[in-house]
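> Requesting a structural model of the entry that follows:
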Amino acid sequence: MWRSPPSIMYFPPPTRSTTAWRTGFRRAGPSPQIPGLASISPLRHFLVRRHSATQRLQGHDMRTKLFLALLTTGLLAAFALPAAAQDATIVGRHKKKAQQEQPQQPTFAQPDQTFPVGAQWTVSEINGKPVPGDAELTLSIDGNDRGTGFSGCNTWSSTLKPIQGQRLAMGSVALTSKTCPPAVTQIEHVYLGILHSGPYWSIDGSDLIVKSQYGVLRFKRGI
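As a prediction, the model looks like this:
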């Protein structure tokens, strides 16, 4: 028996491009440029949203850290100010207490004292110590405000006037030209230096005290 050949079915070609037919979607424009991601990946929208969310979280973390840093700084400053004020108060109290406990400086002669003009004075101590060796240091002031004496090596003379405020004002000093050992010459310089520095004077019992920033002289009254 004769049989007809099987019929051949015809399928028309796809109307879309092969790529679109296989993937099932078309390109809708350029994809966001995210490093490491192909522009045609089907996960691009999800990754873009995830990338944006990550950026927002990072920005939020930065703002949180900045806020915490400012808050910490403010708290430290708030605690530091009372502590500094307390320290200043304590220092002020100690300073005031030290000033109260500090012994008062000995006062020199009262303004109503009169310098003993015409008396002869000999130095017994320099800065609280006896005069070294056999050095002789003398002083006398006459009624014409003329001072004379011996300075350990040479004889000296100068105007030497007691002035207001229990002080002595000394002019230019005239000295003899004798040469002495260095130790004696040094004592002479110290003695005349104190007298020439505008010192204060006072009477302590029967002694004369002459004091300046360069030293203290204690004189014994001669007979």
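> alpha carbons only for contacts and neighbour counts from here, please
Will do.
> any idea how far the longest strand along the chain is from the chain center?
Ordering each strand of the chain by length in residues (DSSP state E) puts strand 155-163 first. Computed by Cα atoms, centre = their mean, to the nearest Å, the separation of strand 155-163 from the middle of its chain amounts to 45 Å.
> what's the helix or strand following that strand in contact with?
The helix or strand immediately downstream of strand 155-163 is strand 167-170, counting by DSSP states H and E. With Cα atoms under 8 Å, 6 or more residues apart in numbering as the test, strand 167-170 has contacts from 158-163, 195-201.
> Just the buried residues of the residues you listed.
Among those, those classed as buried by 16 or more other Cα atoms under 10 Å are 158-162, 195-201.
> ok, the residues you listed vs residue 99, which is closest?
Using Cα to Cα, residue 200 comes nearest to residue 99 of these, at 24.5 Å.
> Please determine how far the residue nearest to that closest one when sequence neighbours are not counted is located from residue 215.
Spatial nearest neighbour of residue 200, chain neighbours left out: residue 167 (4.2 Å); criterion: Cα to Cα, 6 or more residues apart in numbering. Separation of residue 167 from residue 215 (Cα to Cα, to the nearest Å): 14 Å.
> out of those two, which sits in the busier spot?
The residue with more neighbours, out of residue 167 and residue 215, is residue 167; 20 against 17, by other Cα atoms under 10 Å.
> Let's compare: structure for the following, please.
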Amino acid sequence: MRAGAVLAAVAAALLGASSAQAQINNDPGMLRGNEAGGKSSAVPQQKEKQFPVGSSWAAISLNDKTYPIGPSRPYFTLDSQFQLRGFGGCNTFSATAYPLRSQGFAVSPFAMTRRSCGPQIDAAERAFMLALRMVQKWDLVKGQLVLQGMSGTIRADRSL
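Sure thing, here's the model as predicted:
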């Protein structure tokens, strides 16, 4: 009789332990160390910025050197299919570009027309295209798009 009572006590203890474990598994608050029904102590996540897909941008500076307003000012758009299209100052271009997590950015090699617009404009276009191709990070600062990479920083304003 005593053996039966001991077995019943052990079975009840095991059943109670599995019930408590089931409660912990079903209550996410318990997994964080909170008591059932208590408030969450999780740190709020900062919402990640979304790249402004579909907007047109006119370059205003490269490495703090201002682009003059005029026909050779570079501009570009990234559409919802991640096609980057634009004008480098003399030639039109297209590429595939991907906004990445943590405001990263990756640009494929360019397809580009091959006009020449004179040594000064061609050099400015090469510098812009190299900076755009090497972009690694982006941000929106006071309404401007800032693209940063190993070859420089491009600042751009929204355009029509």
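> ok so, going back, where in the second structure does the longest strand of the first structure fall?
Aligned using TM-score structural alignment, strand 155-163 of the first structure spans residues 92-100 in the second structure.
> in the superposed pair, what's the mean gap between the matching stretch and the first structure?
Stretch 92-100 of the second structure: mean distance to aligned residues in the first structure after superposition is 0.6 Å, counting by mean Cα distance after the TM-score superposition for the first structure.
> Counterpart of residue 118 of the first structure over in the second structure?
The alignment partner of residue 118 of the first structure in the second structure, by TM-score structural alignment, is residue 54.
> neighbours of that match, just the number please.
Residues within reach of residue 54 of the second structure, counting by other Cα under 10 Å, total 14.
> Which residue comes closest to it once chain neighbours are left out?
Here the residue nearest residue 54 of the second structure, using Cα to Cα, 6+ apart, is residue 79, at 4.6 Å.
> In the first structure, what sits opposite that neighbour in the alignment?
Residue 79 of the second structure maps onto residue 142 in the first structure, by TM-score structural alignment.
> Find me the equivalent region of the top helix by length along the first structure in the second structure.
Across the first structure, the longest stretch assigned as helix under DSSP state H is helix 44-101. Under TM-score structural alignment, the alignment places helix 44-101 of the first structure onto no residue of the second structure.
> where do the helices sit along the second structure?
With DSSP H as the criterion, the second structure has helices spanning 2-26, 28-31, 119-133.
> need those helices in TSV with distance to residue 61 of the second structure, can you?
Output for the helices of the second structure, formatted as TSV (distance: least, Cα to Cα, whole Å):
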stretch	distance to residue 61 of the second structure
helix 2-26	55
helix 28-31	50
helix 119-133	9
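> so which of these is the most packed in?
Highest mean neighbour count among the helices of the second structure (mean count of other Cα atoms under 10 Å): helix 119-133, with a mean of 17.
> how close does it sit to the first structure?
Counting by mean Cα distance after the TM-score superposition for the first structure, helix 119-133 of the second structure comes out at 1.0 Å.
> tilt between that helix and strand 92-100?
Going by axes from the mean of the first three to the mean of the last three Cα atoms, to 10 degrees, helix 119-133 of the second structure is angled at 20 degrees with respect to strand 92-100.
> so how far is the longest helix of the first structure off the chain centroid?
With Cα atoms, centre = their mean, you get 27 Å for helix 44-101 of the first structure.
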